[in-house]
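**Student:** after the sequence you'll find the predicted model.
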Amino acid sequence: MTLPVVTKNTKIRTAAHWGVYEVTSEPAGGLSIKAASEDLDPSPIGLHMASKALKKVRIARPAIRKSWLENGPGSNPHLRGREPFVEVEWDVALDLLAKEFQRVTTTFGNEAIFGGCYGWASAGRFHHAQSQVHRFLNLIGGYVSHVDSYSLGAGKVILPHVIAGLSPLLNQHTSWDVMAENTELFVTFGGIPVKNAQISQGGPGRHRVLAGMRSMAKAGTRFVNISPVGDNMPVDSEWLAIRPNTDTAMMLAIAYVLHVNALADFDFLRSHCIGYERFADYLTGVTDGITKTPAWASEICGVPAERIEALAREMASHRTMLNISWSLQRAVHGEQPFWMLITLAAMLGQIGLSGGGFGVGYGAMNSVGNDNVRFKFGDFPQGLNPLKTFIPVARIADMLLNPGSQFTYNGKSYIYPDIRLVYWAGGNPFHHHQDLNRLLQAWKKPETIIVNEPYWTPTAKLADIVLPVTTSLERNDIAAASGEDFVVAMKKVEEPFGQSRNDFDIFNALAKRMDIDFSEGLDEEGWLRRLYDVSRENAGAMDIQMPDFDDFWQQGLFDLGQEAKPVIMLDDFRRAPAKHPLSTPSGRIEIFSETIANLGLPDCAGHPTWLEPAEWLGAASRAKQQLHMISDQPVRRLHSQLDASPHSREGKVAGREPIHINSADAAARDIGDGDLVEVFNDRGRLISAAVVSDAIMPGVLRLSTGAWFDMDYDAGIERHGNPNAVTLDVPASSLSQGCSAQTCIVGIRRLELKQATPVLAFEHPEFQK
């Protein structure tokens, strides 16, 4: 069977990271996109996937940087992003690529190749750029890979030492219906940012976070939001404004109150945890001479001591769910708040009870807290990487700048490789990474940088070879995600733009030039059938009967929501810890970890600890006019995706990503609503536009990530409002090497309009015949 072509006026389903949508190909041309009728709280982001504004920034043909094309690999790398591209035919580009791979692997070995690909390119299981490029690189002998994520670098490393791996925890978070029935008090560090919950890697079928929280509020749950910002909760809540990076200190003070007043559940601490006694010595000052009282914490975090004490007592006397935002561990010492939250939940003794315990990311993605059945979906096989060399994902600039130097990760020492070739598909490091001026310097090191990309993003403009790829609307695929409602037949609804090709076709053509079998004799339809059959078989093992492929493709959607069942995280462990042990060395919650303690790390002790970061509002060296800038996820896009769309642009002020500032801080600097401002520190400068808001606490700025990096190289300033022009590129700790973007002190001043150069983020690069 050949997959049917979608005709005009035919309404079909497709999926994106923002949801499931209904697409109609209109008689007059173009596409009409609406949210799926089953979704009662749809995200508007995906409605603009086919906008004309996005077409204007598409890459039409393969393009090669002028110096690289004329003089070969390594030519004038300092001109990346500054000199013209030359458009070439596909055969020319692929022949040059095959030759370059042969040169690098023969001369330097496969350890000189970095496959730097992030996993957010598509919601599809087959046309998943990260899987495609990693499969290709594995088949040619391997590559240097990365581990963890920018979102959860510190959290992902610390959690297995303390309680469980991140994925198992996320898959069993207590469901919203259970909390609505049982949770009396919901205390969240970092809020519940519903804007983040617009997304899911495989496409959210029904957006549930807002409905879940409203059902809790209606049932009488009381919410406390401990955060530097007060507008990150969708229901009525008490806002306790806290200095960024000080949550661990406040949690320690709450723990102190529980301990000294015998409000902790000492039976649970004895039966389900280890190491509490050693932590208690730290809490009471036996080990360091500092008692972690509310008065001590208040001086650090800014929350009144009496409110800290009262909150501790409220938590102990109610069925309490604790939650923490992922943003808190994207900071220097980011492991500590995650570890401390779990310790606090253990002290309350409600882990495994209905509506009690903790969450590490309610509101982070739509799937967290969903009660859907979970099983493994088929995905495009990447194969095995013959090389074991890797870096933590946030250490790209370190790797490129310091080949041969040593780094530590999760208790072991490693060496940074010497990278000559970078292949990027499905990601934008000039969005994700910190201190982009430093990354620009590191970006000069490789001899060849290759990018597969639909749009002229900043990363594409800074490449040597750019290959145009299709979007999800221009190919067939299947969307599915653990914890989400729908399996979706993503049918092709428009022809590829220009000469763009699917990643699969690009790598298959390149592999043939290198005498490698990439496709296993299957085309797009063959792979979709194979992946679907794997999913169907795994579903059948859980008594879920999915239709055969042909019926599924015709129906367009399979709903897993009918299989949903209430979930209580770690209820088995609570009921029988010996029969259902955790995956930690002890099988219990490790409030004190011998494993970590034995590493002897200066920045991560054997129990949760307050460690002062180099940059924060309490630092004695901080100048009076400086503020703490947090860089959260944006409202109108996922990361930097679709920044050129009308929806994203409508959220900008004067064409720049807006920065939110407290009214008192704005008045002290003569900054008015809508004024252009310069944000600066020793790492860089950027231009933004001010939004004055008392939803931001004094001393704090908020500038969302994802504005396409737009550097004025002559003036040395980023002009579009990308916060990573000034963020800190140092490890969260020597344990995790996670990113630390939320540790960032800056200055801000009003900028006259004549001082600001125009934004060119969405302009094409220059081309030369």
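**Tutor:** Yes, it's here.

**Student:** only C-alpha atoms from now on, for both contacts and neighbour counts.
**Tutor:** OK.

**Student:** the stretch 651-769 of the chain: helices as residue ranges?
**Tutor:** Assigned by DSSP state H, counting those that start in this stretch, the stretch 651-769 of the chain shows helices spanning 663-668.

**Student:** again with the stretch 51-200 of the chain
**Tutor:** 52-55, 66-71, 90-107, 129-139, 153-162, 166-170, 176-182.

**Student:** mind checking which of the ones you listed is nearest S645?
**Tutor:** helix 52-55 (5.7 Å; CA to CA).

**Student:** mind listing what's buried in that closest one?
**Tutor:** Using 16 or more other CA atoms under 10 Å as the test for burial, helix 52-55 gives A53, L54, K55.

**Student:** possible to save those as JSON lines with distance to G684?
**Tutor:** Formatted as JSON lines, the buried residues of helix 52-55 follow (distance: CA to CA, whole Å):
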{"residue": "A53", "distance to G684": "30"}
{"residue": "L54", "distance to G684": "29"}
{"residue": "K55", "distance to G684": "32"}
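
**Student:** burial of D559, as a residue count?
**Tutor:** As a burial measure, D559 scores 13 neighbours (other CA atoms under 10 Å).

**Student:** my bad, W68
**Tutor:** 20.

**Student:** and it, how close does it get to D464?
**Tutor:** 6 Å (CA to CA, to the nearest Å).

**Student:** repeat that for D694.
**Tutor:** For D694 relative to D464 (CA to CA), the value is 45 Å.

**Student:** which one of those two has more residues nearby?
**Tutor:** Under the neighbour definition other CA under 10 Å, D694 and D464 were set side by side, and D464 has more, 27 against 15.

**Student:** so what's that one up against?
**Tutor:** Each residue near D464 by CA atoms under 8 Å, 6 or more residues apart in numbering is listed here: I64, R65, W68, R80, T448, I449, I450, V451.

**Student:** and here's the other structure:
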Amino acid sequence: MSTEQWVPTTAHWGAYEAAADGNGGVQVRPHPDDPAPSALLGNVPGIARHTTRVQRPAIRRGWLTGGPGPSSQRGREEFVEVDWDTALDLVAAQLDRVRNESGNEAIYGGSYGWSSAGRFHHAQSQLHRFLNTIGGYTASRSNYSFGTSEILLPHVVGSSAAVLGYADSWATVREHTDLIVAFGGVPVKNTSVNPGGVARHSTAAATADPGVEVASISPLADDAPGGGRWYSIEPGTDVAMQLALGHVLLTEDLHDSAFLERCCTGFDVFAGYLRGESDGVPKTPEWAAGICGVEAVDIRELARRMAAGRTLVTVTWSLQRAVRGEQPVWAGIALAAMLGQIGLPGGGFGHGYGSMADVGGDGPVLQLPTLSQGANPVGTFIPVARIADMLLHPGAEYDYNGTRLTYPDIRLVHWAGGNPFHHHQDLTRLRRAFARPETVVVHETHWTATARHADVVLPATTTLEREDLGAGRRSTHLTAMHRVLDPVGEARDDFTILAGLAERLGVRRRFTEGRSARGWVEHLYTRWRDQLARQGHHLPEFDQFWKAGEVRLPQVPEDPPLVRFRRDPERDRLHTPSGRIELHSEKVASFGYDDCPGHPAWLPAERGGALHLIANQPRTRLHGQGDVGAVSRDSKVAGREPITLHPRDADARGIAEGSVVRVFNDRGACLAGVVLSDRLRPGVAVLSTGAWFDPQPDPQHPGQELCAHGNPNVLTADVPASRLSQGCAGQRTHVDVEPAENPLPDVKAHTPPPLTRRP
């Protein structure tokens, strides 16, 4: 393809144009109308043909020679490349064996999103559709991003969508809001991405310069956009400050009693807690200051400013991705309710500003083309972040959202899309868990740690090597994702891989419905177009859309649930037991969970280490995607993931800028390269997620391993946010840091594992 043949496509970091460079690679340029293109586009050329691409089907030698069974050699052995027929025959035989011997519940359909921005070539949907055609699978529910909130919000405001799906646009905020009080800040770095991509990064541009006064409450100064005021808070103590703000509103009679009476229930219980009636501890600013490190006078002054005008209280997703993660979300809603502004434009409560591109976007809330996954005949599921518990403890019981569930006995894991060795916690424990199944099958584009811990690796195409439709939540456009490159090696798209398995298991027709991949893309578009036509929205035929490269999505009038509710709480009742906003939930209280009582509460977590480590999202890639790209590689320090330390903490340990350190706690250790900055609170360190996991012997501790590359999830604890949500709690942990001793192990994460070719 000539370098002049630019075609449209999209990715999680936004729509863009791409062209083959004539040497097997690709060049990219931003969407012409994008006001703030993502820097992550710079990773794309280096990803497409990197040496870590999986070229051919590959099988772990021990599994190939010894057959299925638990094995601690996953992640440690070489792979044998085989032809496609051999690989598909082996996988189909194992799927058939497991479902016949142990039932479909013994198959875990592990796929966890983020593999593609495409609406058809969405690996999770493809895999689940296939598994449903052969009798079902044990599924996962919710997500790592906001899984804790997704369980809590229905108890408090009736649904998670009422908050997560209808955030005010930045245009509305600029017009109506006087003050944004941002717990967790509003980090601009996260606003270039969302699962389906956006054509115009209007949210990123607005977040960088919100045009509204922002009070950023975070241990990181860079979480404050546009010169907003930084309240340097001790990590994990936001709830104490939120309660103190509420105490000021209550005791100085700055709360909206009429709104609380008309639209809420349980405020009397919550108010009693603020006063200290239930535990003898009034939640005063002085009490909070001793916990969170923000001066009492500043807390009191901020509360008064909040009550003086239109205030938006927002909480980032990062705060709920922690032990007791429900509490800052619930306390944020309680603060907004006390101000009486929920349902008013630019006021009330927001969740996720600075967490994703679509939160604060101006695109429509619109149903997008979707591939049907069918019905799963198996009812067994786990909360997504409990995968290691499931694999290690089959038959064990656990609490979840008021129910008592049992972990199934998984014999086969089938994974397509996602990388648990990036986003899960306590990776040493996860390695033990992945040793337990009889067979692990992974579809992958690159030799990630998840691929290395598989028995069978099936090479998948990237977005640039296939055709699709792309759009994300609140996107303004649907993009025609044209193919740019030929597949690398023998890679196939997930649909073709699964169609081959379906053929061998006698369900090909049911899985494919007689369509090719291109036929499905056209079918999904046409069906979606017809649905919109019945609603009065007329879009072009498929051929016109494909030639144009995109279509602007129609604006659909919005009437958000909390706006309707505010207008008439009796008619537009919320789906809570009371029909109102529940500041105290009798239902949650009835569960008896000491880690999530019936109202927002300060539940201090144990501290275990000298430094408070924040494992946030990187600014140089999306999760682990793009770690082999130029932008990500250029951010490394001495070839390792950078760890940011305050100069005071580095000096105390004899650590210099640019040096390599060993970061450690009782769970594990990793190496990282040092960056010094005074733009974070002393006692806090930042090591972003996404460096490809690279377990190697620890030179300073014989017999132990560390991640030579700097993945913080060797340090984070694999514990749930609470018994209510069982959500991910991987945002923070405690560590110490020391200079690393020479010789340092080489980073091997970006080098393929040992491979041989079967004749």
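**Tutor:** Okay, I see it. These figures come from a predicted structure and were not determined experimentally.

**Student:** trace P540 of structure 2 over to structure 1, please.
**Tutor:** When structure 1 is aligned by TM-score structural alignment, P540 of structure 2 is paired with P547.

**Student:** aligned partner of D279 of structure 2 in structure 1?
**Tutor:** Per TM-score structural alignment, D279 of structure 2 is aligned with D288.

**Student:** which residues touch the closest residue to its match other than its chain neighbours?
**Tutor:** The shortest distance from D288 of structure 1 to any non-neighbouring residue, by CA to CA, 6 or more residues apart in numbering, is to Y282 (6.6 Å). Under the criterion of CA under 8 Å, 6+ apart, the neighbours of Y282 of structure 1 are D288, I290, T291.

**Student:** any of those buried? List them.
**Tutor:** Among those, those that count as buried by neighbour count (16+ other CA under 10 Å) are T291.

**Student:** could the contacts of Y282 of structure 1 go into JSON lines alongside distance to Q102 of structure 1 and secondary structure?
**Tutor:** Shown next, in JSON lines, are the contacts of Y282 of structure 1 (distance: CA to CA, whole Å; DSSP: H, G, I helix; E, B strand; the rest coil):
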{"residue": "D288", "distance to Q102 of structure 1": "58", "secondary structure": "coil"}
{"residue": "I290", "distance to Q102 of structure 1": "61", "secondary structure": "coil"}
{"residue": "T291", "distance to Q102 of structure 1": "62", "secondary structure": "coil"}
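
**Student:** got the contacts of Y282 of structure 1 as a markdown table, with distance to P458 of structure 1 columns?
**Tutor:** Shown next, in a markdown table, are those (distance: CA to CA, whole Å):
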| residue | distance to P458 of structure 1 |
| --- | --- |
| D288 | 48 |
| I290 | 48 |
| T291 | 49 |
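
**Student:** please pull up the equivalent of S475 of structure 2 in structure 1.
**Tutor:** Match for S475 of structure 2 (TM-score structural alignment): E484.

**Student:** same check, this time on G309 of structure 2
**Tutor:** Aligned counterpart of G309 of structure 2 in structure 1: H318 (TM-score structural alignment).

**Student:** roughly how far does the residue nearest to that match when sequence neighbours are not counted sit from T221 of structure 1?
**Tutor:** Distances taken as CA to CA, 6+ apart place E184 nearest to H318 of structure 1, at 6.0 Å, with adjacent residues excluded. Counting by CA to CA, the separation of E184 of structure 1 from T221 of structure 1 is 5 Å.

**Student:** what's near enough to touch the residue nearest the centre of structure 2?
**Tutor:** With distances taken as CA atoms, centre = their mean, S145 lies nearest the centre of structure 2, 3.4 Å away. When contacts are counted by CA under 8 Å, 6+ apart, S145 of structure 2 touches W317, S318, R321, C728.

**Student:** that one pairs with which position in structure 1?
**Tutor:** Using TM-score structural alignment, the equivalent of S145 of structure 2 in structure 1 is S151.

**Student:** with E4 of structure 2 instead?
**Tutor:** So, by TM-score structural alignment, E4 of structure 2 is matched to N9.

**Student:** hmm, back to that, helix, strand or coil for the residue nearest to D288 of structure 1?
**Tutor:** helix (DSSP: H, G, I helix; E, B strand; the rest coil).

**Student:** for it, give its distance to Y256 of structure 1.
**Tutor:** Look at Y282 of structure 1 and Y256 of structure 1: by CA to CA, they are 10 Å apart.

**Student:** re earlier: so the match of S475 of structure 2 makes contact with V368?
**Tutor:** No: counting by CA atoms under 8 Å, E484 of structure 1 does not reach V368; the two are 9.4 Å apart.

**Student:** leaving aside the residues next to it on the chain, what's closest to Y231 of structure 2?
**Tutor:** Nearest to Y231 of structure 2 is I217, by CA to CA, 6+ apart, at 4.7 Å.

**Student:** mind listing what the counterpart of the one you found in structure 1 touches?
**Tutor:** Using TM-score structural alignment as the criterion, I217 of structure 2 maps onto I226 of structure 1. By CA under 8 Å, 6+ apart, the residues touching I226 of structure 1 are V187, T188, F189, G190, G191, W239, L240, A241, I242.

**Student:** among these, who's most crowded?
**Tutor:** G191 (29 neighbours).

**Student:** structure 2: which residue goes with that residue?
**Tutor:** Match for G191 of structure 1 (TM-score structural alignment): G185.

**Student:** how many other residues sit next to the residue nearest to H318 of structure 1?
**Tutor:** Applying other CA under 10 Å, we find 22 residues neighbouring E184 of structure 1.

**Student:** could you measure from it over to E309 of structure 1?
**Tutor:** Distance from E184 of structure 1 to E309 of structure 1, by CA to CA: 18 Å.

**Student:** show me where the stretch 501-650 of structure 1 has strands.
**Tutor:** Counting by DSSP state E, counting those that start in this stretch, the stretch 501-650 of structure 1 has strands at residues 557-559, 589-590, 627-630.

**Student:** which helices and strands does the first one pack with?
**Tutor:** I take that to be strand 557-559 of structure 1. In this structure, strand 557-559 of structure 1 makes packing contacts with strand 486-490, judged by 3 or more CA pairs under 8 Å, 6 or more residues apart in numbering; DSSP states H and E.

**Student:** mean deviation of the strand it packs on from structure 2?
**Tutor:** Aligned to structure 2 and superposed, strand 486-490 of structure 1 gives a mean residue distance of 0.7 Å (mean CA distance after the TM-score superposition for structure 1).

**Student:** quick one: contacts for the counterpart of E657 of structure 2 in structure 1?
**Tutor:** Aligned by TM-score structural alignment, E657 of structure 2 pairs with D673 of structure 1. For D673 of structure 1, the contact set (CA under 8 Å, 6+ apart) comprises A690, V691, V692.
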